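# sequence first, then the predicted structure:
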Amino acid sequence: MNITIRQETEKDYEFSETVVEKAFKNAEHSDHTEQFLVAKLRKSNVFVPELCLVAEINEEIVGHIMLTKLLVKDGEKKYESLALAPVSVLPEYQNKGIGSKLILQSLKISKEMGFESVIVLGHDKYYPRFGFRPASKWGIKTPFDVPDESFMALELKDGSLDGITGTVVYSKEFFE
């Protein structure tokens, strides 16, 4: 299976949103609106086109990932980071390493672009394999109530989260 990971283009948007919708259709912890979130985030000021990737097999889009800017805020202090949300793979292609390839490539690009950390709200048995740890380790909190082990952070640069504390501020699109 030859998987190509590349930056999403405007002509991919409809296909990507279909992948996102199908990927979350039967997800337990989902409101099934992730495809609308992706569309809204693309039009926002937190959108980073280079961090919106698709996975293709035989020129068919089978996976999608998006990382957008966020802030960790502690009083007047603000620290920029990235939100990994969502990562999607068509159900028939899940558990074949496509999601992992998307995540690894997006983290590589993020680091190359100078970003220093990534935050994810996700499965506590999946994301640690990429180096994610509970964000509470650094004193980083979520603005809503979720299990501590599901809210994670990753340093893209060693020590980049040292001394960073506060609450994550997601863009308004996450709450619309």
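That came in fine, so what should we check first? Numbers count the residues shown, from 1 in each chain.

# rest of the way, CA atoms for contacts and neighbours
Noted.

# which residues of this protein fall in strands?
Per DSSP state E, the chain carries strands over the ranges 3-7, 47-57, 60-74, 77-89, 117-121, 133-134, 140-141, 151-155, 166-169.

# skipping adjacent residues, who's closest to Glu80 in space?
In space, and not counting its chain neighbours, Glu80 is closest to Leu71: 4.7 Å by CA to CA, 6 or more residues apart in numbering.

# still on that earlier bit, closest one to Phe24 among the strands of the chain?
With CA to CA as the measure, strand 77-89 is the member of these nearest Phe24 (7.5 Å).

# in addition, the following structure is provided for comparison:
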Amino acid sequence: MNIRLENINDWFEVENLTREAFWNVYQPGCTEHLIVHNLRSHPALVSDLSLVIEDDSKRIIAHIIYCKATILSDSGEKIEILMFGPVSVLPEFQHRGFGRKIIEYSLQKSKELGYGAVAITGNPKYYRRFGFKSGSEFQIYYANLPRTEEAPFFMIKELVEGFLDETVGKIIELDDYTVSDEAVEEFDLKFSPKIKEKRPGQLV
């Protein structure tokens, strides 16, 4: 298995991989493949952290994407950190350590590139194994939620110890993480038809 940078020739394969990985997981169908597509053209994209894992046959089986994010402190200061996701692994390769491998590799790469912290929205049980903690533990809060309302899905990992020690504020998330149903329906026409299903445990 090989981890390498994504290139333009990978784009459709990666978007299809992402669609396969998330289809009917959190909602009927998914939106993550369009989010990946949109983030690629966003000025906040960190192309040095758009990574794939390919197997011996050069098939892409996993992908991760990073963008710059901003913490707006209560004092008005803007602190640049990273945010990653979606992280995608082909269904037949899930639960075999490839998600962990690409996350750990990319976090180390992020530190080498000089970033001080990384944020994520996701499953706390999964991401705590990588050293992520609730944003509120750093006094960094999610978007416009009341600070008294815990947002367990919003987590941060310091890559440089103490990087956020003097900071109290909120994360400003990119608009590109939100897409309309109409835009997803149109984008889906580029891919093979799949059946949307309502399943137990979905968020929507």
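Good, I have the coordinates. Remember, it's a predicted structure, so these values are computed and weren't measured experimentally.

# thinking again about what came up before, wait, which of the strands of structure 1 is closest to Lys22 of structure 1?
When the strands of structure 1 are compared by CA to CA, strand 77-89 sits nearest Lys22 of structure 1, at 8.2 Å.

# compared with structure 2, how much does that closest one deviate?
Compared with structure 2 after the fit, strand 77-89 of structure 1 shows a mean deviation of 0.7 Å (mean CA distance after the TM-score superposition for structure 1).

# tell me the helices and strands packed up against that strand.
Contacts defined by 3 or more CA pairs under 8 Å, 6 or more residues apart in numbering; DSSP states H and E place strand 77-89 of structure 1 against helix 13-24, strand 60-74, helix 98-112, strand 117-121.

# now that strand, how far from the centre of its chain.
The chain centroid and the centroid of strand 77-89 of structure 1 are separated by 5 Å, computed with CA atoms, centre = their mean, to the nearest Å.

# how about stretch 39-53 of structure 2?
Stretch 39-53 of structure 2 has its C-alpha centroid displaced from the chain centroid by 11 Å (CA atoms, centre = their mean).

# against structure 1, where does it fall?
Counting by TM-score structural alignment, stretch 39-53 of structure 2 falls onto residues 41-55 of structure 1.

# also stretch 155-173 of structure 2?
Aligned using TM-score structural alignment, stretch 155-173 of structure 2 spans residues 152-170 in structure 1.

# just checking, Ile79 of structure 2 touches Leu72?
Yes: applying CA atoms under 8 Å as the test, Ile79 of structure 2 and Leu72 come out as touching, 6.6 Å apart.

# and the two? which has more neighbours close in?
Remark: of Ile79 of structure 2 and Leu72, Leu72 carries more neighbours, 20 against 16, as counted by other CA atoms under 10 Å.

# so that one makes contact with Glu173?
No: Leu72 of structure 2 is beyond contact range of Glu173, at 10.7 Å (criterion: CA under 8 Å).

# just to revisit the earlier point, any buried residues in the match of stretch 155-173 of structure 2, and which?
Residues 152-156, 161, 164-170 are the ones in stretch 152-170 of structure 1 that count as buried (16 or more other CA atoms under 10 Å).

# with stretch 109-117 of structure 1 instead?
Buried residues in stretch 109-117 of structure 1 (16+ other CA under 10 Å): 110-111, 115-117.

# dump the residues you listed into a markdown table; add distance to Gly63 of structure 1 as well.
Converted to a markdown table, those look like this (distance: CA to CA, whole Å):
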| residue | distance to Gly63 of structure 1 |
| --- | --- |
| Ser110 | 18 |
| Lys111 | 21 |
| Phe115 | 23 |
| Glu116 | 25 |
| Ser117 | 23 |
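
# name the residue closest to the centre of structure 2, please.
Nearest to the mean C-alpha position of structure 2, by CA atoms, centre = their mean, lies Gly85 at 0.9 Å.
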